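# sharing a model prediction with you, sequence too.
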Amino acid sequence: MDLTLSEGQFNLVYNSFSFVIASMGAALLFFLLARTRVAPQHRMAVTLSTLVVAIALYHYVRIFGSWEDAFSYAGGEYTQDGKPFNEGYRYVDWLLTVPLLLAELVVVLKLTQSKTRSLIVRLTIAAVAMIVLGYPGEILDADDSMRTVWGVLSTIPFLYILYVLFAELGKSLERQSDGVKKLVDALRYIILATWGIYPIAYMLPSLIDDEANAEVARQVMYSIGDVLAKPLFGILVLGIALAKSREDGYIEPGTTPSATSADA
């Protein structure tokens, strides 16, 4: 793809990547510092959140560098005449982080061991299928009919994931406390809202005639989706872990029961 972007278009994508890097870095530090506030039996979910943002931080640094290397500036415009922009970094990131995101939610619910294993295996297979099937279409030209075919194939496991989250995980909510139930229910809808950004961004090259505008909108939307689906998702998972820790009577090291009560 040979693109010519205005300064504004190039910088919008450039700054969106920079924003994601800052968000992932801040989330990584936050999750590391907040980990001790969670009871040991609930820390695995926070550990997974930390891994997700760490992986995303690394890949966005690579995406940021690839975007810079792909363009040269002349005459007030940026022309894509350098190294090809590597879209693969984003898909490798998703291949690693999406199964971990889904595992976070399952692990923090503390379901039975067999139920947890079954859900994680099924959701992981569906997530990998969704990403692997989406990539071939992503790198095709907007007017290639196979782009739509790959997009439809990728949507099938995407819908299956949503079904599992709403139908099967919904059943588990009855065994949760009222506070946790509200957080998990909110988390499921956030997944629906944030993950809905990705198929829309995927379709933009086929919906927008102007190639430059389509590419800019796609990259910015993917960046927004990643911030919402990773740091924000992790914060809500942390909230569930903290709520469960309080229910278990966990006291953070360095505090006393009386101090905890006074803070409340």
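That came through fine.

# okay, CA-based contacts and neighbour counts for the rest of this
Fine.

# which stretches of the stretch 1-150 of the chain form strands?
For the stretch 1-150 of the chain, the strands defined by DSSP state E, counting those that start in this stretch occupy 4-6, 72-74, 77-79.

# so which of the ones you listed is nearest Gly170?
strand 4-6 (45.6 Å; C-alpha to C-alpha).

# can you list the buried residues in the closest one?
For strand 4-6, burial by neighbour count (16 or more other C-alpha atoms under 10 Å) applies to 4-5.

# that one - contacts with which helices or strands?
If contacts are counted by 3 or more C-alpha pairs under 8 Å, 6 or more residues apart in numbering; DSSP states H and E, strand 4-6 sits against strand 77-79.

# wait, Gln219 sits on Val13?
Yes. Shown here, Gln219 and Val13 form a contact pair, counting by C-alpha atoms under 8 Å, at 6.4 Å.

# contact partners of stretch 232-241?
With contacts defined as C-alpha atoms under 8 Å, 6 or more residues apart in numbering, stretch 232-241 is touched by 38-39, 42-43, 45-46, 49-50, 101, 104-105, 108, 180, 183-184, 187, 190-191.

# who's in contact with Phe31?
Here Phe31 is in contact with 46-47, 49-50 (C-alpha under 8 Å, 6+ apart).

# of the strands of the stretch 1-150 of the chain, which is nearest Ser261?
strand 4-6 (57.2 Å).

# now the closest one, how far from the centre of its chain.
28 Å (C-alpha atoms, centre = their mean, to the nearest Å).

# check it against this one:
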Amino acid sequence: MSVTLDSNQWNLVYAVFSFGLVSMLACTVYTLVSQSRVLAKYRNALVMSSMVTFIAAYHYWRIFNSFTESSEGMVVNVSGEQGAFNEAYRYVDWLLTVPLLLVEVIAVLALAAAVAKSLIMRLVPAAAAMIALGYPGEISSDQNTQVLYGVLSTIPFLYILYVLFVELGKSLERQPAGVAETVGRLRLLLIATWGVYPIAYIFNIVGDASASSFVTVQVGYTIADVLAKCVFGLTILKIARMKSHAEGMPADH
């Protein structure tokens, strides 16, 4: 199976993948060089943020190459066979980065060890289950299978939201001024960006294998990735700096 893009569609997907790649690389460098701007206790959160965007950059490089190599002119091979455009790179990326994104939030808040461990032990398995359950539906051409795995992957997603908004919310009262509000915005950013993924997933179920659906899904996934990883990571840096200054670090750092 293949989809035939016009020149504008092909160039748009090409440019969006390039944008995703360079955004991840730029954020990796920025968060790495910003280590000295926060106290040592918050640097692990920045390291994890750098790991998230570095892993994503690698997979966008693979996605970018897969797209160009699976294209003959403006025709993109999406059959799932060897040499076709490989959507699995995204799921490998998400399987690694989504748990790290959640651990970033816990790390930057510097919660008590027992509380942090409890949250991590619940969030990481739920995040892995969410991604693992979504993949069989993504690659299936059977609508019933797609719906089944879409519903199954939604269950751990809802659990993650519960932990972030109810369980984590209990720990925000003791945070410095402004941190709780910033974390609140961070959680809303997570919902807004993660909400793009199920929309694209549903689009795959109800839509046909057309050029417009292929372009919409790839552009949507990439924009969501940039927001969920780069903007998320920059917000983590902001929280780390706020907490560092509240604990005595000079404001000029």
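Good, I have the coordinates. Keep in mind that what you see is a predicted model, and the values were worked out from it rather than measured.

# how about the strands of the stretch 1-150 of structure 1 in a markdown table, adding distance to Gly170 of structure 1?
Shown next, in a markdown table, are these (distance: least, C-alpha to C-alpha, whole Å):
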| stretch | distance to Gly170 of structure 1 |
| --- | --- |
| strand 4-6 | 46 |
| strand 72-74 | 50 |
| strand 77-79 | 49 |
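
# out of those strands, nearest to Ala262 of structure 1?
Nearest of the strands of the stretch 1-150 of structure 1 (C-alpha to C-alpha): strand 4-6, 56.7 Å.

# average gap between that closest one and structure 2?
Following superposition, strand 4-6 of structure 1 is found to deviate from structure 2 by 1.5 Å on average (mean C-alpha distance after the TM-score superposition for structure 1).

# related to what we said a few turns ago, closest to Glu211 of structure 1 out of the strands of the stretch 1-150 of structure 1?
strand 4-6 (9.2 Å).

# what does the closest one contact?
Contacts for strand 4-6 of structure 1 (C-alpha under 8 Å, 6+ apart): 76-80, 212.

# residues in contact with Asn120 of structure 1?
No Asn there; residue 120 of structure 1 is Ile. 102-103, 106.

# ok so, going back, okay, the contacts of Phe31 of structure 1 in a markdown table with distance to Trp94 of structure 1 next?
As requested, the contacts of Phe31 of structure 1 are exported to a markdown table (distance: C-alpha to C-alpha, whole Å):
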| residue | distance to Trp94 of structure 1 |
| --- | --- |
| Val46 | 18 |
| Thr47 | 18 |
| Ser49 | 14 |
| Thr50 | 15 |
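
# which one of these has the most neighbours?
The most crowded member of those is Ser49, carrying 29 neighbours; neighbours defined as other C-alpha atoms under 10 Å.

# please tell me how far that residue sits from Val164 of structure 1.
When distance is defined by C-alpha to C-alpha, to the nearest Å, Ser49 of structure 1 is 20 Å away from Val164 of structure 1.

# swap in Tyr73 of structure 1?
Counting by C-alpha to C-alpha - Tyr73 of structure 1 and Val164 of structure 1 are separated by 47 Å.

# Thr148 of structure 1: neighbour count?
Thr148 of structure 1, neighbours per other C-alpha under 10 Å, totals 19.

# out of everything not next to it in sequence, what's closest to it?
Gly137 (7.1 Å; C-alpha to C-alpha, 6 or more residues apart in numbering).

# tell me where structure 2 has helices.
7-33, 43-69, 88-109, 113-139, 143-162, 179-194, 196-206, 211-225, 232-246 (DSSP state H).

# give me the mean distance between the last one and structure 1.
Just to be clear, that refers to helix 232-246 of structure 2. Mean deviation for helix 232-246 of structure 2: 0.5 Å (mean C-alpha distance after the TM-score superposition for structure 1).

# ok, now the shortest one?
Mean deviation of helix 196-206 of structure 2 relative to structure 1 after superposition (mean C-alpha distance after the TM-score superposition for structure 1): 1.2 Å.

# which residues are in contact with that helix?
By C-alpha under 8 Å, 6+ apart, helix 196-206 of structure 2 touches 138, 143, 146-147, 150, 213, 216-217, 220-221, 224.

# so what's the residue count around the residue nearest to Ala180 of structure 2 when sequence neighbours are not counted?
Ranked by C-alpha to C-alpha, 6+ apart and with sequence neighbours excluded, the top spatial neighbour of Ala180 of structure 2 is Leu172, at 5.5 Å. Residues lying near Leu172 of structure 2 (other C-alpha under 10 Å) number 16.

# cool, the one 5 residues further on as well?
The local packing count at Ala177 of structure 2 equals 12, with neighbours defined by other C-alpha under 10 Å.

# how close does it sit to Leu46 of structure 2?
The gap separating Ala177 of structure 2 from Leu46 of structure 2 is 21 Å, by C-alpha to C-alpha.

# swap in Met130 of structure 2?
For Met130 of structure 2 relative to Leu46 of structure 2 (C-alpha to C-alpha), the value is 24 Å.

# circling back to that earlier point, now rank the contacts of Ile120 of structure 1 by neighbours and give me the top one.
So for the contacts of Ile120 of structure 1 (other C-alpha under 10 Å), the most neighbours sit at Ala103, 22 neighbours.

# quick one, what contacts that one?
Contacts for Ala103 of structure 1 (C-alpha under 8 Å, 6+ apart) come out as 45, 48, 120.

# what lines up with the second one in structure 2?
Okay, so that is Leu48 of structure 1. Aligned counterpart of Leu48 of structure 1 in structure 2: Met48 (TM-score structural alignment).

# contacting residues for Leu32 of structure 1?
Thr50.
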